[in-house]
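# sequence unknown, structure follows:
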């Protein structure tokens, strides 16, 4: 049974789960420099947003540890920081791609397949994770702890995978940045 808070936020979560990936896909295809705007390429951003992904992974582990120790308030605060980190990552990622040429992966052989497997699974799960994170969060703040815990068992490993593979993708492609 959904709580009042869950019902209140359900439409927003569904809307955001559709709007965010569509907006990112649309903005990813827009390069301001190619459109004639005199903007500096934000080439300094990839190591920053990769670091943010790493911080998110560490904080997710800390958040789970906190709740297992019974510290719900610390858990909630760490999750809020993780959500903020994910938003910051997304904004920087889009800003980078709107001002810079995409970097092509230059690895060869089997490692190329590994890279693309990690990249594609990272991208797909980063889309899928949006409603999971939001519904899990709302269940937690609504006090629906059993339902929160049940969904968090799915959300946590997916979110952790996205955060970790974001770092791995950066490390693998970083030698090919211009």
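Alright, I've got the coordinates. All values derive from a computational prediction rather than experimental measurement. Numbers count the residues shown, from 1 in each chain.

# make it CA atoms for all contacts and neighbour counts henceforth
Noted.

# Specify the local secondary structure of the residue lying closest to residue 145 once chain neighbours are set aside.
Nearest in space to residue 145, with sequence neighbours left out and distances taken as Cα to Cα, 6 or more residues apart in numbering, is residue 139 at 6.7 Å. Assigned with DSSP: H, G, I helix; E, B strand; the rest coil, residue 139 falls in the helix class.

# so how many other residues sit close to residue 139?
For residue 139, the neighbour count with other Cα atoms under 10 Å is 22.

# next one: residue 98
A count of nearby residues for residue 98, using other Cα under 10 Å, gives 21.

# give the contact list for the closest residue to it other than its chain neighbours.
Nearest non-adjacent residue to residue 98, counting by Cα to Cα, 6+ apart: residue 31, 4.3 Å away. Neighbouring residues of residue 31 by Cα atoms under 8 Å, 6 or more residues apart in numbering: 97, 98, 99, 100, 101.

# One more to weigh against that first structure:
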């Protein structure tokens, strides 16, 4: 049963908001060799596709709520959270088994790539507590507060999803 007390979730929100980026950073330093496999190169296009699907679903979720379809909105948002978790697992597995690919572009494009990459990374960390708080506010029936923070969460999450695809497209020739 879901509690209507959002304060009980606050500890979990902050634990996850700190633990997820910290664990990803730690796991980046761990390399697990897989005998006979140089790298899991099939994963980046899969998790880039997950980012693209998430971006599309985020937009569809907003459309659904604006139409008053709360159940569809809720289902789509839960799917987005699930896809983001799946992305995270695949991303960590890839980086635990493969070395990072250096970007090979030159000139202005290189600076554009690094700008998008850095903002993507920073905002992917920043969006975690926003998504969790937004979700908890909906879960606990605080719809006015949910709506208020969702207006901040949505563009950040959408940027993270879209920029993840852009980063993949820009670096994919160098895999």
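On my side now, so go ahead. Just so you know, these numbers come straight off a predicted model, no measurement behind them.

# Need the TM-score between these chains.
The TM-score (TM-score structural alignment, normalised by the length of structure 2) is 0.95; 172 aligned residues with a Cα RMSD of 1.2 Å.

# returning to what we had before: may I have the secondary structure class of the residue nearest to residue 98 of structure 1?
Look at residue 31 of structure 1: counting by three-state DSSP, its state is coil.

# which residue in structure 2 lines up with it?
Alignment of residue 31 of structure 1 against structure 2 is given by TM-score structural alignment, with residue 31 as its counterpart.

# Residue 124 of structure 1 now?
With TM-score structural alignment as the criterion, residue 124 of structure 1 matches residue 122.

# Please apply the same query to residue 143 of structure 1.
For residue 143 of structure 1, the aligned position in structure 2 is residue 141, judged by TM-score structural alignment.

# what's the neighbour count on residue 36 of structure 2?
Residue 36 of structure 2 has 6 neighbours, counted by other Cα under 10 Å.

# meant to ask about residue 122 of structure 2, not that
Neighbour count of residue 122 of structure 2, defined by other Cα under 10 Å: 11.

# now do residue 95 of structure 2
Residues contacting residue 95 of structure 2 under the criterion other Cα under 10 Å number 22.

# Would you mind listing the residues in contact with the counterpart of it in structure 1?
With TM-score structural alignment as the criterion, residue 95 of structure 2 lines up with residue 97 in structure 1. Residue 97 of structure 1 sits next to 28, 29, 30, 31 when contact means Cα under 8 Å, 6+ apart.

# can you redo the residues you listed as JSON lines with distance to residue 60 of structure 1?
Formatted as JSON lines, the contacts of residue 97 of structure 1 follow (distance: Cα to Cα, whole Å):
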{"residue": "28", "distance to residue 60 of structure 1": "27"}
{"residue": "29", "distance to residue 60 of structure 1": "31"}
{"residue": "30", "distance to residue 60 of structure 1": "32"}
{"residue": "31", "distance to residue 60 of structure 1": "33"}
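
# Where do the helices of structure 1 begin and end?
For structure 1, the helices defined by DSSP state H occupy 4-28, 45-68, 72-99, 110-141, 145-173.
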